[in-house]
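>>> Have a look at this prediction, sequence included:
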Amino acid sequence: MSLALRPNQRFQALPRRRFASAWQRLKLGVGLFKLKGEIMRIVIFSVALIVLGGCATNSGIVDLGGGNYVYEKEEFWAYNGNSTKVEILKEAAAFCANQGKQMVVQSSDAKPYTPYSSYAGAEVQFSCR
């Protein structure tokens, strides 16, 4: 490549190097590694949150003795405890129907979702007669 200029030719800068220096490539690689690490940290945190969020508590039907039962359930995705209570009542009715009996509700309670505190849930005490 000739650096001599011809008449009527403007000065052109020397062509840039095609590759960065080793130090610049190293800095770029470390920067990309940090970015990948940050992205992975976010992905892992998000997956953990979803997995743990799906782990709502469910006591199942617990025998209190004398034909009395209690069923408590909390759901991560529910906003209102009443929807959870309806699910519990359906499951309790099916439980009693499997025994050839009818469900009689003794008491029921529903609690709404409280941000940063608790999930929506419900508790039903019933007997099969």
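That came through fine.

>>> Please count neighbours and contacts with C-alpha atoms only from this point.
Fine.

>>> residue closest to the middle of the chain?
The central residue of the chain, meaning the one whose C-alpha is nearest the mean C-alpha position (CA atoms, centre = their mean), is Ile50 at 1.8 Å.

>>> Let's verify that residue: helix, strand, or coil?
helix (DSSP: H, G, I helix; E, B strand; the rest coil).

>>> ok, and here's another one to check against it:
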Amino acid sequence: MRKLSVLLLPVLVACTTTTGVVPIGQDTYMVGGSGKSPGGYSGAEVKAAAFREATQFCATQGKKMQVVNTNERDMSFGVNATAEVQFMCLAEGDHELGRPKLQRSADQVIQVVPSAQPPQAARGQSTDTYAELLKLEDLRKRGILNDAEFEAQKKKLLTTN
């Protein structure tokens, strides 16, 4: 039984793997990672491992780590937890070294496309035209306008709009 528990121990221990440090620009790097375990794993745990690796990498160069961007995703059914840290290694007196300027990027981008509808003024005119036609019809029904006068006013209204 003791041998069995020793053999199963590595299977039950959580596992985090990283990409290692990958250069993505001048003095700018990225560390990505994923993690899985039978009990679940959080993206924050993977991100923490990436931060440790990034900090250690910059320290070996005698520099400080400055975060540029981060993202993470927790473990879900069939998908490992993942995280990515983008960072710069900067000298102690560098003006960019300071508080991280993290900005969340959009998950979705919505592009507004101009519609083919007429301008607001033209739409207002068509609504006004309809209202005027209703008024003319009401005047005709009440006997204020006869059929000929109604048709003349209607034609005038429709040709001007």
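Noted; the coordinates are in hand. Computed from a predicted structure; not experimentally measured.

>>> ok, which stretches of structure 2 are strands?
Taking DSSP state E as the criterion, structure 2 carries its strands at 15-18, 22-25, 28-36, 64-73, 81-90.

>>> so which of the ones you listed gets nearest Lys154 of structure 2?
Set against Lys154 of structure 2 and scored by CA to CA, the strands of structure 2 come closest in strand 64-73, at 64.7 Å.

>>> thinking again about what came up before, so which of the strands of structure 2 gets nearest Arg140 of structure 2?
Comparing the strands of structure 2 against Arg140 of structure 2 with CA to CA, the closest turns out to be strand 64-73 (69.9 Å).

>>> Find me the equivalent region of that closest one in structure 1.
Under TM-score structural alignment, the alignment places strand 64-73 of structure 2 onto residues 102-111 of structure 1.

>>> quick revisit: Lys141 of structure 2: which of the strands of structure 2 is closest?
Judged by CA to CA, the one of the strands of structure 2 that comes nearest to Lys141 of structure 2 is strand 64-73, at 69.5 Å.

>>> List the buried residues in the closest one.
64-70, 72-73 (16 or more other CA atoms under 10 Å).

>>> before we move on, back to that, and the residue nearest to the centre of structure 1, how close does it get to Ala93 of structure 1?
From Ile50 of structure 1 across to Ala93 of structure 1, the span is 31 Å (CA to CA, to the nearest Å).

>>> next one: Thr84 of structure 1
Relative to Ala93 of structure 1, Thr84 of structure 1 is positioned 14 Å away (CA to CA).
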